[in-house]
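Visitor: no FASTA, just this:
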């Protein structure tokens, strides 16, 4: 290993989880996991560090345990997430509760052990590499969770690496893997176009698999890859969940470049699936293995069909245990199964769930015909098969429809029907295939048909559809799938109406959690006053040189809006509230001090008539009505006009009203902080920004707040803290360039050095700027999202879940959120 463990002092009262050793470990020091707050990397969620305990106050660091099952070797606390390959990684097999621990030993990556379920729950390790005794980690009663599996895997990986290094005097001669097996490894070592060119070049003199790889990439358009990468900045990664390849590129990429990237991606995955199988003996066998990879993946159906019999790792979400068989359980099982499918083409999909009818609907995008092989090895050499590419698409679509139906049926025994619709050219394209599966028929014939197809391929799409037992709708004409009428079901989408119209009550504890009585109370996006919003902007433009007149007109407009709200009624007993997003509306229970306690229209006219504190108490508002954007923007504009007039006191008074009307939203507090800074009161601006930091859940908002905080520090003569805030602000891509630019100016003008991420976070924390984010806010959003799903409010649920998915880069949660947002429109009547 390239790092020697060094001794580090442990802070007082550090709790250490001492681990049972692996039998035969050479070290006589106890191993433990410690979670030291000052050791946490700034931009990485961790489960602590694996250490050797020298005594109660000192430890040697062996490595860092990243949340998600990854072990990074290190000899000192990390500042940022390391690059390169980890020492160990816990992998979960597709849609199952078992998997493997992958370990890096020398320059090779190998399976260090498998893991699977214990009787009575939890997991244990088994079949360790080199016959290592797993001791308590392999016992039938080990009952490990995934975090413990990762820790055990880290111990095992450390053991394997240590033993490998101990053989330097008389190393055993390992059996080298065939060079062909490593043909794609260069993708992880060089820029994407260079790596692909090298693979193509290596195929001219390489073995069977190398020739196949080169041939496949050339046919997929490798010659166009360099220009596509240059235009999009694309790169390729290998997914830990499937070990397949994934092109990363901007969503708005030019369609021609996107086609090239996805065509090459498909070729890479077909090659990988061939490499993962038995080594073909000759070119034709290799080519047949490639075609086999286009259908054998459907055999995953038998496994995912049994998914409902296994524990759901997402059953407990942000501290809340959701009911088995509820909508959260079904949707999360569905997402996890789909995200772990090992497919030769990327899967673009969305789904909807209707438990009352027992129906799941799925939509997916078909790969393009030109992404399939254009040549096939026959008796006389390569044969052109472009005329069959349309048939390949149809067969792939049917197999994938059946596999997605298996995922749906595997999510719950309550799911008895699955509609699957395939689209040409993406989910926004035309429907070209529809399949209607019933649970009983699929379980009787579908799985058997897929198994038969894998061993004796069916080349006729109509025959395959019949054997799968699906009611299929498709038209294949001249090698092209033609548009068809999608299959639709009454009742699907019943809960997908406008949220602002949804008067269904929220049950407890959800209602108290989000401080709302109905679904409509959570809507912050519907606006009945769009003309007034335009009027605000017109007034600001027309009266740009006459701020007094602008204030008069804007005040009159605010009175007019409140009058209209009063005429509609329903404001009694409700406090005015403006929220700039759905997630911040759901955090009202965590609102800082200063929110209005007034109700009705009077609460908006004079929100500071009564002020409250943060602690719940009698009189604290719990029922709200949403103020229109026009009213809030008018108030903000009035504050700005007073500032233009030099009337700081009145500008601040109106800014305080805005904060009272929107206690959890970013814009009013940020505006107040900027106003304080413009007036030269950077001490108060700093205090306001620190309050704001305690409420932020969006990474862009956090970046901007830190950026403004850095400037406030700088203006107060606190260059060390300013540098720290700029460093942390630069983590946000949206503000990175400006933050780095101002940081350079600061370092040039002041005698300070640029801190590391870890040092920057520690400096701000010591100064009272709360980093990282209070997990309570995220837990509230997670609980609210899950409970809204279970109660049938998909439109209210998707935004908080999307925010959490973005923060954690969680593909399962992204799938759930996008499906909640979009549903499956093709299936709705």
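Guide: Nice, I can see it. Because the structure is a prediction, the values reported are computed rather than measured.
Visitor: okay, CA-based contacts and neighbour counts for the rest of this
Guide: Will do.
Visitor: Can you pull out the residues in contact with stretch 302-321?
Guide: Identification of contacts with stretch 302-321 by CA atoms under 8 Å, 6 or more residues apart in numbering yields 94-97, 322-324, 328-329, 332-333, 337, 406-413, 447, 778-780, 782-783, 786.
Visitor: if I've got this straight, residue 819 is in a helix?
Guide: Yes: counting by DSSP: H, G, I helix; E, B strand; the rest coil, residue 819 is part of a helix.
Visitor: Just give the nearest non-adjacent residue to it, would you?
Guide: Using CA to CA, 6 or more residues apart in numbering and skipping residues adjacent in sequence, the residue nearest residue 819 is residue 350, 4.9 Å away.
Visitor: Just the buried ones from the contacts of stretch 302-321?
Guide: Neighbour counting with 16 or more other CA atoms under 10 Å marks 94-97, 322, 328-329, 332-333, 337, 406-413, 447, 778-780, 782-783, 786 as buried within the contacts of stretch 302-321.
Visitor: ok, structure two:
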């Protein structure tokens, strides 16, 4: 908040902190009890106000949801508002509505508290900050367009911190720069409801399209007879904010089309508005900054709001209750349809600057997800293994027959122009080939999934049968065909481990960690390596490997803690705990990579940024996703989702 907290509002701060520290159902019940029981006269105005909002939101139903699901309340690092995480089973639509209403109530309570602190800092007597004051501020939060416009201006000040990522600087005013600026605005907006959104941007033509979610009428904190109109007005106000978020991301943008969808960004389209830069800057923006859209009567008057914003393109219809109805969205600009040609069909040439890095000349050469027509599919291989799980000899025979049926693809020989066979389990793995042997002129052909699956299953059958020589040969084939696939390197290490050769196990895992990048891959590899190093007497590095298991979420986490404790006891230590700096130092002292390496991240950043700027979103998204997992945060993760799905949720295949 940036101001000194007066003692008179300490109870507010303590209550809001409790939301983060205690089980949510308990905190809610305590707030409601304090503010609504016979002792309510002893409660502060803020406590009575908070209790009222939570009761109206149906917060009493949270306990049943929490009993069946893991609920966690956090503050977002971007907007600082509350966010309820739910890590559990499938929620019913009613349960999702309850969570959204409670989350909104908490954020309106939080906003009102912020306003009270600012008012006191500016000299308002504490006696004037009563229950009515808090209620008025919580309602203001639902219509605070002018305040959010100021926040957007602040978010857009200065350099875009996401334009440079992992040592790679994107072009100023390019797709990556504009997209991450816009995502940063969306993530930083302080809204009464969580914002679901996706976008497409093309800097060359100066066009952006956006889809955003609109809350359902049932979650609006107003009387039922006003909910439809309130939702419609909220949708128009939000479109104005997002339009300015887009235009302020770059002077290159001259057209922004926005479509609001019922419930979330994948819901039914119910309103589309298009804005051109100059009319928007001359009309809508000054009006929003002056507060013209904040007036209370406009809360249920979407038509008047439209007259203020004056979109130059529009598709929408309100029924007799001013509710939004399903529509056909504005026509998608042709450039986005071209940019989203399925990768395997996209014969556009890659920019010269990316061909050496990616070792490809056309977009289609980077496809790894489309399953080509082949006599044997990956599903066929799975079926062979499943149907013969009790007859390994039959399974082996049928797998070898399947490999023969795959013909030349099964032989995995170089192509007619020397192209190397290559298997990748995800698009980001394909972006890493410059880290392999070869040079900028090296090219590849895609090995069908079925070929690698046959070799992997033959290796597993051999390992189960004690045939370590064949198990190693088949696993080595998988590594040779899929050198950037960590699963195969980990599988090869298992062969050596089962044969008691933990030196080779460690060597294999060390090589894998030079390329590993996703949290899951790194965690699995460090877990396996920790045990192998322990077995060969390299105890400090082994303990450091266990300490690296911090963010992958794998099922090995508990076993790693137990093994690390036992290892620390053997080393005569009082605790297995190591700081990241201590773990990194121990690994480097033993020539064990600290993964992911800066080199790998730099290569992925060059690919993600370069492909996004060149208009190949379906090629860029997975590398961007990895970067988001590795420090890019919500902004880069949002950029990745928009690169992958665009506004119409069309996947990369």
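Guide: It's in. Source: prediction; values computed, not measured.
Visitor: ok, back up a step: neighbours of the residue nearest to residue 819 of structure 1, how many?
Guide: Residues lying near residue 350 of structure 1 (other CA atoms under 10 Å) number 23.
Visitor: Quick one: map it onto structure 2.
Guide: Applying TM-score structural alignment, one finds that residue 350 of structure 1 aligns to residue 198 in structure 2.
Visitor: any idea how far residue 499 of structure 2 is from that match?
Guide: Distance, residue 198 of structure 2 to residue 499 of structure 2, by CA to CA, to the nearest Å: 50 Å.
Visitor: what stretch of structure 1 does stretch 58-73 of structure 2 fall on?
Guide: Aligned by TM-score structural alignment, stretch 58-73 of structure 2 falls on residues 221-236 of structure 1.
Visitor: Stretch 503-515 of structure 2 too?
Guide: Going by TM-score structural alignment: stretch 503-515 of structure 2 matches residues 683-695.
Visitor: the helices in the stretch 101-250 of structure 1, which residues?
Guide: Here the stretch 101-250 of structure 1 has its helices, by DSSP state H, counting those that start in this stretch, at 146-166, 192-202, 208-219, 225-232.
Visitor: got a markdown table for those helices, with mean neighbour count too?
Guide: Converted to a markdown table, these look like this (neighbours: other CA atoms under 10 Å):
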| stretch | mean neighbour count |
| --- | --- |
| helix 146-166 | 21 |
| helix 192-202 | 19 |
| helix 208-219 | 23 |
| helix 225-232 | 17 |
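Visitor: In a markdown table: those, plus distance to residue 303 of structure 1.
Guide: Below are the helices of the stretch 101-250 of structure 1 laid out as a markdown table (distance: least, CA to CA, whole Å):
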| stretch | distance to residue 303 of structure 1 |
| --- | --- |
| helix 146-166 | 20 |
| helix 192-202 | 34 |
| helix 208-219 | 29 |
| helix 225-232 | 36 |
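Visitor: So which of those is nearest residue 573 of structure 1?
Guide: Closest to residue 573 of structure 1 of those is helix 146-166 (CA to CA; 48.0 Å).
Visitor: Figure out how far the closest one is from the centre of its chain.
Guide: How far helix 146-166 of structure 1 lies from its chain's middle: 28 Å, per CA atoms, centre = their mean, to the nearest Å.
Visitor: what's it packed up against?
Guide: Here helix 146-166 of structure 1 touches strand 70-73, strand 88-92, strand 99-105, strand 108-117, strand 123-126, going by 3 or more CA pairs under 8 Å, 6 or more residues apart in numbering; DSSP states H and E.
Visitor: Sounds good, over and out.
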